[in-house]
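J.: got a predicted structure plus its sequence, pasted below:
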Amino acid sequence: MRVVSGLYRGQRLLAPEGLSVRPTSERARAAMADALTHRFGGGLEGLRVLDLFAGTGAVGLEFLSRGAAFACFVEQDSEARGALEHNLRRVPTTAQKIIPGDARDMSAYKNLGPFDLVFMDPPYGEAIITGLLAQLGTANILRHGGILVAESDAKEPIFEDVPGFTFLESRRYGRNCLHYYSA
């Protein structure tokens, strides 16, 4: 696994062995970054990014590589957080913060917002997305006009009607889907 494009292009990323962490594929990360570049009018430069259930940090690192000004990574699993810390040490950026803990507990990162872009990739099959979207919609963590992307298993339902968000589209990549929302 590696950073696909930008300043850190080709940088290899460490991921823990086993099934506890399921990094977003390079193909999906590249397509998402390209789609977001278009949605933000030509680039990701200067954006403040929140990466929830960050795992290895591959998504947030991809955004930093493409010019994001800051990335906050929230990860509860200690093994995944170890890989995330390792990966962040390998790139020359201080524009990041790691928050150890459950992404559903916003008290640890709410004051770092508002963010321009939120990405979340919760464990599949745990019905976390709908509840967390509702929380994020009322907490003003995402600035008005910002974009939220939620990754889910393709078999999970699409969450189109969420207070505080406008559903934009879903895109499928193998067995995964990326759902795009606007605040």
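T.: Perfect, thanks for sending it.
J.: for the rest of this, base every contact and every neighbour count on C-alpha atoms.
T.: Will do.
J.: could you list the buried residues of the helix ranked longest in the chain?
T.: Longest among the helix segments of the chain by residue count, using DSSP state H, is helix 26-39. Neighbour counts using 16 or more other CA atoms under 10 Å place Glu26, Ala28, Arg29, Ala30, Met32, Ala33, Leu36, Thr37 of helix 26-39 among the buried residues.
J.: surely the second one is in contact with Tyr173?
T.: Yes: taking contacts as CA atoms under 8 Å, Ala28 lies within contact range of Tyr173: 6.2 Å.
J.: sec struct for Ala83, please.
T.: helix (DSSP: H, G, I helix; E, B strand; the rest coil).
J.: an error on my part: the question was meant for Phe63.
T.: Phe63 is classified as helix under three-state DSSP.
J.: which residues touch it?
T.: Ala33, Leu44, Val49 (CA atoms under 8 Å, 6 or more residues apart in numbering).
J.: picking that back up, make CSV from the buried residues of helix 26-39 and add distance to Ile99 to it.
T.: As requested, the buried residues of helix 26-39 are exported to CSV (distance: CA to CA, whole Å):
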residue, distance to Ile99
Glu26, 24
Ala28, 24
Arg29, 22
Ala30, 25
Met32, 24
Ala33, 23
Leu36, 24
Thr37, 26
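J.: ok, second structure coming up, stack it against the first:
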Amino acid sequence: MRIIGGSARGLHLAEVGTGDAKAHLRPTSDRVRESIFNLLINGGYGNPLQGARVLDVFAGTGALGLEAVSRGAASASFIENGAAGLALLKRNIALMRAKDRCEILRRDATKPGLNLGAAFDVVFLDPPYGKAMGEVALAALTPWLVPEALVIWEESLPPNPPSGFAQMDQRKYGDTLVTILKAPE
């Protein structure tokens, strides 16, 4: 697993092996990550990452948020509460030397509480597949988002977003379905 583009292009992140089934740790493959970022940058959204505040939910290794920072995001916050994911996340932030632009929020993504910082422009949502946790997390995180924030949601089945979210695009990559949503105004 590596950073695909931007200032940290080619940086190898901490090895995960096959993931951690018990912790539902299933890193996004390089191929899918590259497709997501190509779609964001070349899909008619302008460059939503430039200067953005990014939220990586169910962050695991943090590869999505770190890729966004490499490609111009001002900062990334990571919501993760699993021990395996937190250890990998800390290691990957250190490998990228991005501690000053990254924040780890050890929280349950389905019950995140209040956001004490500024709202987020772009959200990566990669919940455990087939558990309907993405729907619960996005509903709880809606107050954390700027109006019309972009949400990039990875799941195995079509998600059921909260009311007011508009689907902008949806693509299938193997067993991963990537859905791009726009938050309400």
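T.: That came through, no problem. Note that this is a predicted model, so its numbers are computed, not measured.
J.: my guess is Thr138 of structure 1 meets Gly164, correct?
T.: Yes: taking contacts as CA under 8 Å, Thr138 of structure 1 lies within contact range of Gly164: 6.7 Å.
J.: the residue most central in space within structure 1 and Lys110 of structure 1, how far apart?
T.: Central residue of structure 1 (CA atoms, centre = their mean): Phe119, 2.6 Å from the mean position. As defined by CA to CA, to the nearest Å, Phe119 of structure 1 lies at a distance of 15 Å from Lys110 of structure 1.
J.: returning to what we had before: nearest to Ile128 of structure 1, of the contacts of Phe63 of structure 1?
T.: Nearest to Ile128 of structure 1 out of the contacts of Phe63 of structure 1 is Val49 (CA to CA; 20.0 Å).
J.: which helix or strand contains that closest one?
T.: Val49 of structure 1 is part of strand 48-52 when elements are defined by DSSP states H and E.
J.: what range in structure 2 does that strand sit on?
T.: Mapping strand 48-52 of structure 1 onto structure 2 (TM-score structural alignment) gives residues 53-57.
J.: mean distance between that stretch and structure 1 after superposition?
T.: On superposition with structure 1, the mean distance recorded for stretch 53-57 of structure 2 (mean CA distance after the TM-score superposition for structure 1) is 0.3 Å.
J.: for the residue mapped onto Met96 of structure 2 from structure 1, which non-adjacent residue is closest in space?
T.: Using TM-score structural alignment, the partner of Met96 of structure 2 in structure 1 is Val91. Counting by CA to CA, 6 or more residues apart in numbering, Tyr8 is the residue found nearest to Val91 of structure 1 once chain neighbours are left out, at 6.9 Å.
J.: who does the longest helix of structure 1 touch, helix- and strand-wise?
T.: Judged by 3 or more CA pairs under 8 Å, 6 or more residues apart in numbering; DSSP states H and E, the packing partners of helix 26-39 of structure 1 are helix 58-65.
J.: the helix it packs on vs strand 48-52, what angle?
T.: 170 degrees (axes from the mean of the first three to the mean of the last three CA atoms, to 10 degrees).
J.: ok, average deviation of helix 58-65 of structure 1 from structure 2?
T.: Relative to structure 2, helix 58-65 of structure 1 is 0.4 Å off (mean CA distance after the TM-score superposition for structure 1).
J.: for the first helix or strand past that helix going along the chain, grab the matching residue range in structure 2.
T.: Downstream of helix 58-65 of structure 1, the next assigned helix or strand under DSSP H and E is strand 70-75. Mapping strand 70-75 of structure 1 onto structure 2 (TM-score structural alignment) gives residues 75-80.
J.: aligned partner of Ile129 of structure 1 in structure 2?
T.: In structure 2, Ile129 of structure 1 lands on Gly134 (TM-score structural alignment).
J.: its match contacts Val123, doesn't it?
T.: No: if you go by CA under 8 Å, Gly134 of structure 2 and Val123 don't touch, sitting 11.8 Å apart.
J.: please enumerate the helices of structure 2.
T.: Under DSSP H, structure 2 gives helices at 30-42, 63-70, 83-96, 133-141.
J.: could I get those as CSV with distance to Ile104 of structure 2?
T.: Output for the helices of structure 2, formatted as CSV (distance: least, CA to CA, whole Å):
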stretch, distance to Ile104 of structure 2
helix 30-42, 21
helix 63-70, 11
helix 83-96, 8
helix 133-141, 16
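J.: of these, which approaches Trp153 of structure 2 most closely?
T.: With CA to CA as the yardstick, what comes closest out of those is helix 133-141 (8.0 Å).
J.: contact partners for Leu138 of structure 2?
T.: Thr110, Pro161, Pro162.
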